[in-house]
Every structure is written in structure tokens, then in C-alpha cells.
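Enquirer: For reference, the sequence and a predicted model appear below.
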Amino acid sequence: MPHSVSPKADSHNDTNNAAEAIMADAPIPNDNSQQNADNDVAMTEANAADVPATDGEEKKEVKLEDLFADAADAESDEEFPSSRPVKDYFSSSPEAPDLPSEAPAPAASSNPELLRIFYQRFFPWRYLFQWLNHSPVTTNTNDFVHREFAFTLQFEAQAKEVYQRYQSYTGADTLRKDVVRLLPTRFEIGPVYSTNPRERKMLRNTSAFKPLAKELCFDIDLTDYDDIRTCCDKANICNLCWQFMTMAIKVLDVALREDFGFKHILWVYSGRRGAHAWVCDKKARSMDDQKRRAIAGYLEVIRGGAQSGKKVNLWRPLHPHLSRSLEILAPHFQTDVLEAQDPWSSSERAEHLLSLLPNKALNDSLRKKWDSSPGRSSTSKWADIDSLAKSGASKNLDTKALLEAKQDVVLEYTYPRLDIEVSKKLNHLLKSPFVVHPGTGRVCVPIDTRKLEDFDPLSVPTVQGLADEIDSFSNIKNEDHEGGVAGEEKGKNLQDWEKTSLKPYVDYFRNFVVALMRDEKEPKVKREREEGESMEF
């Protein structure tokens, strides 16, 4: 049965009707709005340190040289210097552990009642507005007013969907009202245009309507890993294959920060099987398509579809970005690919591995050994490459070429697989953070890169779970009140999202937004100070 939540479930909702006029967490325009917003930012800054780069803690101490051991000792020492203690992970042939069964996905939820409750009471409209406006109030910028929003509307009676583009709003409250009224199954965020998108048809010169700015975005989807993941396929995911997403976030996050100097990068769970990155720095938002294509091309390594052969073709010596990526990915290749996925367990998959190696004689020897040992694990097969190469199975073996081929294999099975088109165009739209995925009911929450290894996509809040949590909170408060405790004071000043498991995700987003607004404001303050000083005699 559909879950029913009374709009008077707690004292906070006694003002529910008034919220339709001015929502509780929206910036209220008045003469002191800028000062109040600045005070709010100042109070939050102590807890709003810039979200740091991806956690570098390794799951398992794997020396990168060990992945390419014995293929070319001299080249390996020069290519991958390391101060980490040597540990031999390929001296034995442990069998891969049994894979855990996939956790069931939450029930699909696009119930209009639940969606309305979520967007009325849980969605962080205020912080979404501040994030896109880069300021607490609209008087300082058109970044929100000229921003495009797009809705996917579901008409069950007609069994069809309608995609509604070029919507724009004067503030968070007007956007909220429209979402609550229309209840889109999803809504997307586009660029900031030269004029209000709703007024584009009123322009005499239609060419004057053009996108000016948008976050640099990246989209990664686990379906693009179907040819290498063995635990799941299509829209299904589990914690084993989610590690591919963890690898991707680590590699891209450090590259965007260290190679391009970006600072404000928001990673968001897509709600089912992927993740999105929003690079929010001002210099990223103002890039044209040519610069976006250049960055996308810099980060794109895996090319070719699921049925294609070799997907990694690189110049040597490797670019520093790729050498660094190999260092990051080495422990994941050992534990999350060789052991957890066992990608070459079948003869067909093992043949793909052999097709990536450069020496026919070595390949024949490997094939013979593996055919005589059915069920040999991928960890053992990977170690066999070096052991047979060292034994002289091929007299004309080019050890340097073998080393490079093994590096390419590691990258093919670990490096991020990007939906590159999302990153190339300024006018590309992307799903908003905190929307509800219509198929899973999960909220598209931000991913805290400080705790990246702990993120579990199967345990993020769902719209049904949040409705249950707020009911439980109200029941506990009522019980406290009946027992003589000042229950009416408990939670009186809390937003509904603060009473649920959504709180840490909204807190993270709020701190991210505060840090972004602070950096947007500081250059202006510094410039005004310098101009003032230049006027002194």
C-alpha cells in the first residue's frame, strides 16, 4: 500500500500552508537579506573547510612494480619508483573468494504522494539555490535567474513522458513551487544563458540567446563496465562492482585538482548505477566548448565499445597523469579486479587477456597451461604471465613491450570509463543533486570524498525510508511529551531533513556551497580593497 504521511506529522508542519508562500529554508528577500546571508556564511565557515581531494588511503599495500614484476626489471624500476615496502602478491595462487549475493535494490518509487512529501519537506532548496547562484541573494548575480531547468513529466493516463526544457525561476521558492506542483520524475540543470530562458522567443535576434556558463561535468555509469565486471550487469549493482566507481572518482578527482587546479568538485551518486562530477570553480564554469573538449580528451583513456578489442593505446613514456593513475589503481587492480571480479575465469575472457599481450609464443604457453588447469583464478593467471616469461617460454620476448602491455591491461580494467559527451558541451544538461531516482527511490546524494571507501550506494536514503523516519521522529517526540518531557521543544527548530538520515548529506552539501560562495566573494573584496588603496596619495 502507498505510504501515507500526515502533513501534520509534527509541529514543524503546522506552518505547512504558509510554507507554500515562503518556504522554511529559502532565503527570504528583505533589506537585511545580504547581511543575514553573510552572517550565516560566516557562522558556517568554521565547519565548511573545502572538501578535500579523494582519500588516498589504500585498501591493501600493493607495490606498483609487483603488478609488472619480472617483465622488465630495469624499465620497471625507472618507470615506477616507489618508497613503499616490497610485497609480493603474485608468489602464490590463491583462489578468488566466493562473491556475495547482490543486495536487493529498494522498491521502485515514483508515488506522487511520496514525491510531494519529499520535495515539500526534505529537499534542500536553499542550498541548491545558493550553489547555482554563487551568492545568497539574486541581486548580486543572474546565475540562477538565467539558469535553465528541465523536467521529465510522467503522464500515466496517456502512458507517455514529456520533457520540458527552458524553465527558469526567480528564486528557490518559485522553483520549489513548480516542482511540488508538477512532480517531475526527475529534473535537470542546464547552463546560465545570456537572457532568461523563458523569454528566448521574445528576442528579435534569436542568435543572441546563447549559453554563457555551466559547471564542467563528468558522468560515469557502471553499464560501461559490463565487459569487465562479473558480479552484475545492466542496471544492477552491488558493493563489489561499485569499487569501479571508487577507482574512477579517485583518479578523476586528483587529476582535476592537481593537473588543472580546480578546487570545488562535487561528486553526486546518480541514484542507481553511477556518479556525476560537478566542477564548480568559476574558471571551469566559464570555459567554452573547445576547452571542455580538451579536458575531456585529456582524461579519456578507454576508447571503443564492449565488442571492440584493445581499448588502451598510449604513447610512451607514459604521461605523468597516467603514471600517477597507475599508482592509485594498483591496489584496486589486485583486490577489486583480480580477486573480487576474477575477470579471466572463463576461457573466453582469458582469450581477451591473451589478445592484449604482444608475444605469440608466450601466449601459446599461457593458453596451454590454463587449459590444463581448469578453474585457475585470475590472480594466478596474471602471475603466470611473468613466471612463464622468466622461464624462457619465448626466446624472442621483448620484455619492455610486455611491461607496457601489462600496464595497458591494468588501465583497461581500472581506469575511469567516461560518458565523454556529457563533458564536451556547455549546453548539456545533467540531473540535479538530491532528486529521487524514479526506478530505485534512492536520493541522489553527494559523495563525501573524505570517506569515499565507506560510501555504500545501496544504503543511501530512499524517499520511502525518509517518510518512515519522519513519522518515527514525530512518534518519539509525542511519547516524550506525554511522559512529561518538553517534547514540543525537541526538534522545534529543526528542518525535516535534519531529523532523518539525509542530514549528513545535506550538511556536506551546505559546507561545500559555503566554501564555494566564500571563494566567489573573496576576489571581489580583494579587488575593491586594491582599488581603494590605489586612490590614496
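Expert: Alright, I've got the coordinates. Numbering: from 1, shown residues only.

Enquirer: alpha carbons only for contacts and neighbour counts from here, please
Expert: Will do.

Enquirer: Could you tell me how far Thr379 is located from Ser33?
Expert: In this view, Thr379 and Ser33 are 61 Å apart by Cα to Cα, to the nearest Å.

Enquirer: And those two? Which one has more around it.
Expert: Using other Cα atoms under 10 Å, the more surrounded residue of Thr379 and Ser33 is Thr379, with 26 against 14.

Enquirer: elements contacting the strand or helix carrying that one?
Expert: Using DSSP states H and E, Thr379 maps to helix 378-391. If you count contacts as 3 or more Cα pairs under 8 Å, 6 or more residues apart in numbering; DSSP states H and E, helix 378-391 packs onto helix 360-371.

Enquirer: show me where the stretch 301-450 of the chain has strands.
Expert: 430-431 (DSSP state E, counting those that start in this stretch).

Enquirer: three-state assignment of Ala150?
Expert: Here Ala150 is strand, with the state taken from DSSP: H, G, I helix; E, B strand; the rest coil.

Enquirer: Next up, the contacts around it.
Expert: Contacts for Ala150 (Cα atoms under 8 Å, 6 or more residues apart in numbering) come out as Tyr163, Gln164, Arg165, Tyr166, Gln167, Phe187, Glu188, Ile189, Gly190.

Enquirer: Now, of those residues, which are buried?
Expert: Arg165, Tyr166, Gln167, Phe187, Glu188, Ile189, Gly190 (16 or more other Cα atoms under 10 Å).

Enquirer: Same list, the residues you listed, but as CSV with secondary structure and distance to Gln243 please.
Expert: What follows is the buried ones among the contacts of Ala150, written out as CSV (DSSP: H, G, I helix; E, B strand; the rest coil; distance: Cα to Cα, whole Å):
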residue, secondary structure, distance to Gln243
Arg165, strand, 35
Tyr166, strand, 36
Gln167, strand, 37
Phe187, strand, 27
Glu188, strand, 26
Ile189, strand, 27
Gly190, strand, 29
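
Enquirer: Val513: which of the residues you listed is nearest?
Expert: Ile189 (16.3 Å; Cα to Cα).

Enquirer: His146 is in contact with that closest one, correct?
Expert: No. Contact between Ile189 and His146 fails when scored by Cα atoms under 8 Å: they sit 11.5 Å apart.

Enquirer: what's around Val409, how many residues?
Expert: Val409 has 19 neighbouring residues, counting by other Cα under 10 Å.

Enquirer: ok, structure two:
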Amino acid sequence: MNLDPNLMLFTYYKNFFPVKEISEWLELDEFREISFCSSEGKYMRYLTFADFEEFHEKLTTLVPAKIDIGAIYDVIPAKDIQKKAVKRELVFDIDLTDYERVCCKDKSVCDKCVVLIKVAVEILDYALRKELGFTNLGFVFSGRRGLHCWVNDKETKEFTEVERQEIISYFNTCCDKRIFSPEYTEIMFKYSDYMKNQNFIDISEPFTEEDLYKKMFIRLDKDVTTSHAHLIKMPFCIHPIPVNFRFLSVPTSNDFTLEMCR
């Protein structure tokens, strides 16, 4: 049984979407930009809400197909006024389309290449906690074929774009300057069957650290991390395509809503 898409979204936003918790986490007020995207692909930018009740009312009225989070500004943001983004969460984006894959192309994903997401999570978790000293991390499905890592340590909201770029450079240095961390290598080696499954190496021949870093090391979307202006998909919102909560698994949003309404 399939619900009408708008009815499904309305039911989800009204009864199951954690609007109060999301609002508290984002410190939602009239200086924070929220963006809605309709099922027809029309974006509504610079929406602002004084509190979670107002946010929830707008969700159930407009029933957006997608919700994105913007920055916190120095003024109540609007399209045609001068404004400056002063705070934004530190987020890292992993997208499988940035990797070389034989098993899948473009937007396709399978069990073989999802291994790259596992590698990215373990490397990010280790590096951000053990090497950079962050403590509060959250990993969420970003839609289609990717993952977002949210760093929720309070001070990171105020990082400048230069400071954010330095963190990206920290990871890029590993490959650019051939600085192969034993800890990163150990993580990738655990999943090294991927190299054979993709036919990157001859199954009878050993592979090098450099092979692992070229094919499996974490690849980050720089703009998502560095740019204060970049919108980021809100955790717990519905992903219009393919309306799944996580890779290659049920429930879909339709199945979830039907199950919870029983």
C-alpha cells in the first residue's frame, strides 16, 4: 500500500519528525536560515522561525519535500538585504560519485561500494576525535549515495572559512604529500577486499599503501565544509529520491509512516 506522497509527508512531519529536538540542537531563531524545497523542485530560501512551534506549523502547512539548513546571520536574513553569516555547523560530506568505482556509475550504489562509506566513517571518527580533539560527532545519511558527518562541539560553529579550509587541507595532505598514517592504513586494510572486487589489482599480487590511498581514502566535498553559504540537508528530513533513510535498506518513508500509524 502506498500513501499519497503529500499525505505521507504531512503525517510524518505532524507526528514523527523530531521538530523540538532539531530546533533546540540548531538553536533555531529568526536569525537562522531554513530552506524548503517543494515536490516540484521549487526552493523557498531565507525562511526563519522564532521557535519550534512556528517551524512545525509551517512544516505541516507547506509540507516540503526537502528541508535544508543555512547559516546563522547577523541580521534576520532575506534575499535582497546585506547580511553576513556568522555561524554555521562544521559538516563533512562524503559522496560516492567522487570515488572511482567499477561496480556502479553515477548515482547507483551497491553493497560493494558502500564499503567506501564505512572507510570514510571510521577515518573521520578517528581523525576528528583522536587527532583534532573533537568529541561530539553525528553521522547521518545525506540522501541518494552519501553521508554527512556533523561536528557538534559548540565552538566549531564559529570557525571561519579559513579555519575550515585548514581541516580539509589536513586530510588532503595525506595523499598530496604521501603522508600515510598507520591508523588510516589499518582502517582501509580491513576493507581491502574492495580493491579486488573492483578489479583494481590482480588478485594474486600484493598492493601498496599508495594503492589504498588512491582508491579508498576519504574524499570530501570542500564547499560543504568551508562555505558558510552552503545549504545542508537537515537530518531526519525525507529524502525525495529514493525516500530511503539509509543505504540499500528498508523502510522507505512510506513504509515507516504506515508502520508507525498502525
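Expert: Looks like it arrived, so ask away. Predicted model, so just to flag it, every value in this text is computed and none were measured.

Enquirer: Next, give me the two most distant ones among the buried ones among the contacts of Ala150 of the first structure.
Expert: Tyr166 and Phe187 (11.6 Å).

Enquirer: Mind listing the shared neighbours of these two?
Expert: Joint contacts of Tyr166 of the first structure and Phe187 (Cα under 8 Å, 6+ apart) are Phe149, Ala150.

Enquirer: was I right about Val436 of the first structure contacting Gln464?
Expert: No. Applying Cα under 8 Å, one finds Val436 of the first structure not in contact with Gln464, separated by 10.4 Å.

Enquirer: Look at these two and report which has more neighbours.
Expert: For Val436 of the first structure versus Gln464, neighbours defined as other Cα under 10 Å are more numerous around Val436 (28 against 23).

Enquirer: rewinding a little: list just the nearest of the buried ones among the contacts of Ala150 of the first structure to Phe509 of the first structure.
Expert: Checking these one by one against Phe509 of the first structure (Cα to Cα), the nearest turns out to be Ile189, at 16.4 Å.

Enquirer: And that closest one? What does it align with in the second structure?
Expert: Structural alignment (TM-score structural alignment) places Ile189 of the first structure against Ile69 in the second structure.

Enquirer: cool, and Phe244 of the first structure?
Expert: Counting by TM-score structural alignment, the partner of Phe244 of the first structure is Leu116.

Enquirer: what does the longest helix along the first structure correspond to over in the second structure?
Expert: Identified as the longest helix of the first structure according to DSSP state H is helix 503-534. Against the second structure, there is no aligned range for helix 503-534 of the first structure (TM-score structural alignment).

Enquirer: Quick check: the gap between the match of Phe244 of the first structure and Leu59 of the second structure.
Expert: Taking Cα to Cα, one finds Leu116 of the second structure at 34 Å from Leu59 of the second structure.

Enquirer: more neighbours, these two?
Expert: Leu116 (23 against 20).

Enquirer: that's a strand at that one, yeah?
Expert: No. Counting by three-state DSSP, Leu116 of the second structure is not part of a strand but helix.

Enquirer: what's it in contact with, if anything?
Expert: If you count contacts by Cα under 8 Å, 6+ apart, then Leu116 of the second structure has Leu96, Met216, Ile218 around it.

Enquirer: number of nearby residues for the counterpart of the second one in the first structure?
Expert: Put plainly, it is Met216 of the second structure. By TM-score structural alignment, Met216 of the second structure lines up with Thr414 in the first structure. Neighbour count of Thr414 of the first structure, defined by other Cα under 10 Å: 28.

Enquirer: same question, Met43 of the first structure
Expert: 12.

Enquirer: For the helix or strand hosting it, buried residues please.
Expert: When elements are assigned from DSSP H and E, Met43 of the first structure belongs to helix 33-45. Across helix 33-45 of the first structure, burial judged by 16+ other Cα under 10 Å covers Gln34, Ala37, Asp38, Val41, Glu45.

Enquirer: okay, it sits on what stretch of the second structure?
Expert: Counting by TM-score structural alignment, helix 33-45 of the first structure sits on no residues of the second structure.

Enquirer: C-terminal to that helix, which secondary structure element comes first?
Expert: The element immediately downstream of helix 33-45 of the first structure (helix or strand, assigned by DSSP H and E) is helix 64-67.

Enquirer: Distance check, Lys154 of the second structure against Glu27 of the second structure.
Expert: 11 Å.

Enquirer: Neighbour count: those two, which is higher?
Expert: Set Lys154 of the second structure next to Glu27 and count neighbours by other Cα under 10 Å: Glu27 wins out with 14 against 11.

Enquirer: ok, that one to Arg178 of the second structure distance?
Expert: Counting by Cα to Cα - Glu27 of the second structure and Arg178 of the second structure are separated by 41 Å.

Enquirer: just Ile22 of the second structure next, same as before
Expert: Distance, Ile22 of the second structure to Arg178 of the second structure, by Cα to Cα: 40 Å.

Enquirer: more crowded one of those two?
Expert: Ile22 (15 against 12).

Enquirer: Map the more buried one across to the first structure for me.
Expert: By TM-score structural alignment, Ile22 of the second structure lines up with Leu128.

Enquirer: same thing with Phe236 of the second structure?
Expert: Checking TM-score structural alignment: Phe236 of the second structure goes with Phe434.

Enquirer: That match and Arg176 of the first structure, how far apart?
Expert: Distance from Phe434 of the first structure to Arg176 of the first structure, counting by Cα to Cα: 13 Å.

Enquirer: Between those two, which has more neighbouring residues?
Expert: The neighbour comparison of Phe434 of the first structure against Arg176 (other Cα under 10 Å) goes to Phe434, with 27 against 21.
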